[in-house]
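> Structure for the following, please:
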Amino acid sequence: MTKEFSHTLDWEIISKYLSGEMTESELEVFEAEMAVNPSYAEAIKASGKDLTLADLYLANEAFDSEYAWANVKKRIVSKKDITTHFSISRPSPLKAFFRLAASIIILFGIGLLVQTTYTHLYPNKTFVCEINEANKSITLDDGSVITLNSNSKLIYPRKFKTNERRVKLIGEAFFNIAKNPNKAFIINAKDAEVKVLGTSFNINAATNRVEVLVKTGKVQFSSINKPDNKLILISGDFASLKESILEKTIIRDDNYLSWKTRQMVFRDTKLNEVAKVLNRTYQVQIRFQEAELKDLALNSDFDHEPLDNILNYMCAPFNLVYEKNGNQILIKKAN
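A predicted model of the protein is given here:
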């Protein structure tokens, strides 16, 4: 299920971060969100253990609650005195209109204050594709479309800055970036940074390295730890970053993007390798009951075929059958 990260004012979570008590999953999302907005990170860290400082600053600047409450009490007492000594007169239609207008303006102002404060303290959203889920897409305000693979997250700002469009990726995603020559689109993924003006490409940061495959256009692929260590990649180029070492190679996997395209090509491919592609594409776990079945070879092309159709095509020539239990699939010899 696709979710947005909760930005509820939960000081318990922030307290856990400052005290080092966060779980690994909580810490990963929290730090990723701070990475997208350094000023937010500085505010949280600077607040130390006095967690109210960051929250109350804007509110105190824009709204004096004690003064407002004193005025309310004063008005209540004043109204009681009027009620005690005088009869209540019916307001004229004109006065009623102005009171209604004033109430609307006050409510609008309070709503604007709450929205401004909330956006300042929680400027980012998180788009999630859960584990074992099919890929999910999101269209950002600038028109860019990002498709997440299973078990991946995208942290992005509620509003892009004037000079750049910066997001954070955890896991794997395919990016189709809307062109804007005046505002580069920048993706942070682990210790890598990918910078583009408008193109389409895949980033895989789900393993111990970061991989980039360019589908169209041109991207700049660099190390955050060593900014001068960078590569310019064009359509068809594939590169990886591991321990600040960039390497440009030729991709030899015809099915690298099958998780998104649902298109697969197998040429004398062993069933063990076929299973790896299907696992990645359909978020399943395929096993073989007999070890020798892994070495059988398959020749076929598939385009948006349902998984059951592919499994039947795999099994039929070799007199095999398969059993499904949730996302677990066992392939074995027919009795």
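
> Please make it C-alpha for all contacts and neighbour counts, starting now.
OK.

> for this structure, which helix is longest?
The residue-count maximum for a helix in the chain (DSSP state H) belongs to helix 93-121.

> Pull out the buried positions in that one.
The neighbour-count criterion (16 or more other CA atoms under 10 Å) identifies 113, 117-118, 121 as the buried residues of helix 93-121.

> next helix or strand past that helix?
Per DSSP states H and E, helix 93-121 leads on to strand 124-129 as the next helix or strand towards the C-terminus.

> same for that following strand, what does it pack against?
strand 3-4, strand 152-157 (3 or more CA pairs under 8 Å, 6 or more residues apart in numbering; DSSP states H and E).

> Would you do the same for the sequence below? I want to compare the two.
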Amino acid sequence: MSYTGMPIDDDLLVKYLVGEATPAEVEAIQNWIAASPANRQEYDNFKLIWDESQYIASTKNLDEDASYFRLQKRLNNTGPATAKPAPVRKMKASWWVGIAASLLLVCTVTWLTISHYYDNRNIAFIKVESEAKTREQTLPDGSIVTMNSHSTLIYPEKFTGKIRPVTMLGEAFFKVTPDKTKPFIIRVNGVTVRVVGTSFNVKSRDGKTQVIVETGIVNVSEKNKNVNLNPGEKVLVTGKDGLQAKESIKGRLYNYYATHELLCDETPLNELVGSLNEVYGAHIVIGNKAIANLPITTVFKDQSLDQVLVVISETFKIKVERGKKGIVLK
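I've put the predicted structure just below:
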């Protein structure tokens, strides 16, 4: 799918994010986002800039110019262990985009250095991008992060302060090395995830952030709300509704990119279908509402979509119909 509509620039994206775009501009931007994974990633990166800049602007009075140059220097001089930074889009000179651009460069360094946790003159930061593949990254404390495709992780070269802070965009599975004296804290899309040692998945796409816990206890906070998640629980944070009530999960579908395994444990069929669409890039719909919540218990590991659909068909005695628009279960 290619995009042939109006040019999409930074000014137009900011108008869209602040709700001042015209209906025609909204439609053009949404078509542009849907046209390719590269456009989607570019929009997600831009939205992260905007969301983080608003958070920082509302909580801190910053020396923007000084922070800008400190962060630029660190990201460009972090040594051989640093992943090569992706090209940065050049912002235009409009007032509001200028503010967003300045605060983007401020937000990461400010988050990592607030409350005297770090000496601004000595700490370097590492920026890792997974691009179009999954990537495993070991952090200074031994924690292991498995990043899904099109994700970004930024963290200090050393965890020398009272916390272990990182920022991220996209999706990643964390196995955090336990340290009760130094909490591990993630900032993502205006949400704070706080742990001392556990494993969990964080996914932030399309303005929604989801946290699912596999082991240990994870605290998730957004604005003035927070919730503790135990193993087998998840929570969703959206721009419209904020931090929602936590829920229990059935099985482990969330980190297929890391395990190559879909573990169903009384998992409703509609949840499995959602994961299959994401994992295989398919378009599967449930044509009969009566089967949407039927539970399935099985494990799919490195199987083709056709093999998975055969199991589903035989388990529920349902039909799998393929058409030009996708696959229908009924």
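
> Off-centre distance for the longest helix of the first structure?
Centroid separation between helix 93-121 of the first structure and its chain, computed with CA atoms, centre = their mean, to the nearest Å, is 33 Å.

> Any figure for the gap between the closest residue to Pro181 of the first structure other than its chain neighbours and Gly143 of the first structure?
Excluding the flanking residues, the one nearest Pro181 of the first structure by CA to CA, 6 or more residues apart in numbering is Leu197, at 5.6 Å. Distance, Leu197 of the first structure to Gly143 of the first structure, by CA to CA, to the nearest Å: 13 Å.

> Of the two, give the one with the bigger neighbour count.
Between Leu197 of the first structure and Gly143, counted using other CA atoms under 10 Å, Leu197 has the larger neighbour count: 20 against 12.

> if I look at the counterpart of that one in the second structure, how far off is Asn270 of the second structure?
Aligned counterpart of Leu197 of the first structure in the second structure: Val196 (TM-score structural alignment). Relative to Asn270 of the second structure, Val196 of the second structure is positioned 34 Å away (CA to CA).

> now swap in Glu233 of the second structure and tell me
18 Å.

> hang on, the earlier thing: give me whichever of the helices and strands packed on strand 124-129 of the first structure is most buried.
strand 152-157 (a mean of 24; mean count of other CA atoms under 10 Å).

> if we can go back for a sec, ok, the buried residues of helix 93-121 of the first structure vs Ser39 of the first structure, which is closest?
Among the buried residues of helix 93-121 of the first structure, Leu121 lies closest to Ser39 of the first structure (CA to CA), at 9.6 Å.

> show me the contacts for the closest one.
40, 54-55 (CA atoms under 8 Å, 6 or more residues apart in numbering).

> what does Asp237 of the first structure give?
213-214, 248-251.

> Kindly recompute the last result at 6 Å.
Contacts here follow CA atoms under 6 Å, 6 or more residues apart in numbering; on that basis Asp237 of the first structure touches 213-214.

> got it, and His283 of the second structure?
277, 326.

> helix or strand for the closest residue in space to Phe174 of the first structure that isn't next to it in sequence, which one?
With sequence-adjacent residues excluded and distances taken as CA to CA, 6+ apart, Phe174 of the first structure is closest to Asn202, at 4.3 Å. Taking DSSP H and E as the definition, Asn202 of the first structure sits inside strand 200-204.

> And the helices in the second structure?
Counting by DSSP H, the helices of the second structure are 10-17, 23-35, 37-59, 64-76, 95-113, 256-259, 269-280, 305-316.

> Now render these as CSV, adding distance to Leu229 of the second structure.
Shown next, in CSV, are those (distance: least, CA to CA, whole Å):
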stretch, distance to Leu229 of the second structure
helix 10-17, 30
helix 23-35, 33
helix 37-59, 24
helix 64-76, 33
helix 95-113, 24
helix 256-259, 21
helix 269-280, 20
helix 305-316, 31
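
> Tell me which of the ones you listed sits most buried.
Comparing the helices of the second structure by mean count of other CA under 10 Å gives helix 95-113 as most buried, with a mean of 20.

> Onto which residues of the first structure does that one map?
Taking TM-score structural alignment, helix 95-113 of the second structure hits no residues over in the first structure.

> now that helix, how far from the centre of its chain.
On CA atoms, centre = their mean, the centre of helix 95-113 of the second structure falls 19 Å from the chain's centre.

> So what angle separates the directions of that helix and helix 37-59?
Relative orientation of helix 95-113 of the second structure versus helix 37-59 (axes from the mean of the first three to the mean of the last three CA atoms, to 10 degrees): 80 degrees.

> Which elements pack onto helix 95-113 of the second structure?
helix 37-59, helix 64-76 (3 or more CA pairs under 6 Å, 6 or more residues apart in numbering; DSSP states H and E).

> just so I know, which of the ones you listed lies nearest Val188 of the second structure?
Closest among these, using CA to CA: helix 37-59, at 8.2 Å.

> Now that Leu241 of the first structure has come up, it's in contact with Val210, right?
Yes - assessed by CA atoms under 6 Å, Leu241 of the first structure is found in contact with Val210 at 5.2 Å.

> Now distance to Lys319 of the second structure too, for the helices and strands packed on helix 95-113 of the second structure, in a markdown table please.
A markdown table is the format used below for those (distance: least, CA to CA, whole Å):
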| stretch | distance to Lys319 of the second structure |
| --- | --- |
| helix 37-59 | 32 |
| helix 64-76 | 54 |
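
> Which of the ones you listed sits closest to Gly190 of the second structure?
So among these, helix 37-59 is nearest, using CA to CA, at 6.3 Å.

> So which elements touch that closest one?
helix 95-113.

> Next up, the contacts around the residue most central in space within the first structure.
By CA atoms, centre = their mean, the mean C-alpha position of the first structure lies nearest to Leu154, the distance being 1.8 Å. Contacts of Leu154 of the first structure were listed using CA under 6 Å, 6+ apart, and they are 126-127, 168-169.

> before we move on, back to that, show me the contacts for the residue nearest to Pro181 of the first structure.
179-181, 184-185.

> And for Thr267 of the second structure?
250, 295-296.

> Among those, name the ones in strands.
295-296 (DSSP state E).

> The helices and strands packed on helix 95-113 of the second structure: which one's closest to Val285 of the second structure?
Closest approach to Val285 of the second structure among these is made by helix 37-59 (21.9 Å; CA to CA).

> is it true that Ile234 of the first structure touches Thr216?
No - at 7.0 Å, Ile234 of the first structure does not count as touching Thr216 under the criterion of CA under 6 Å.
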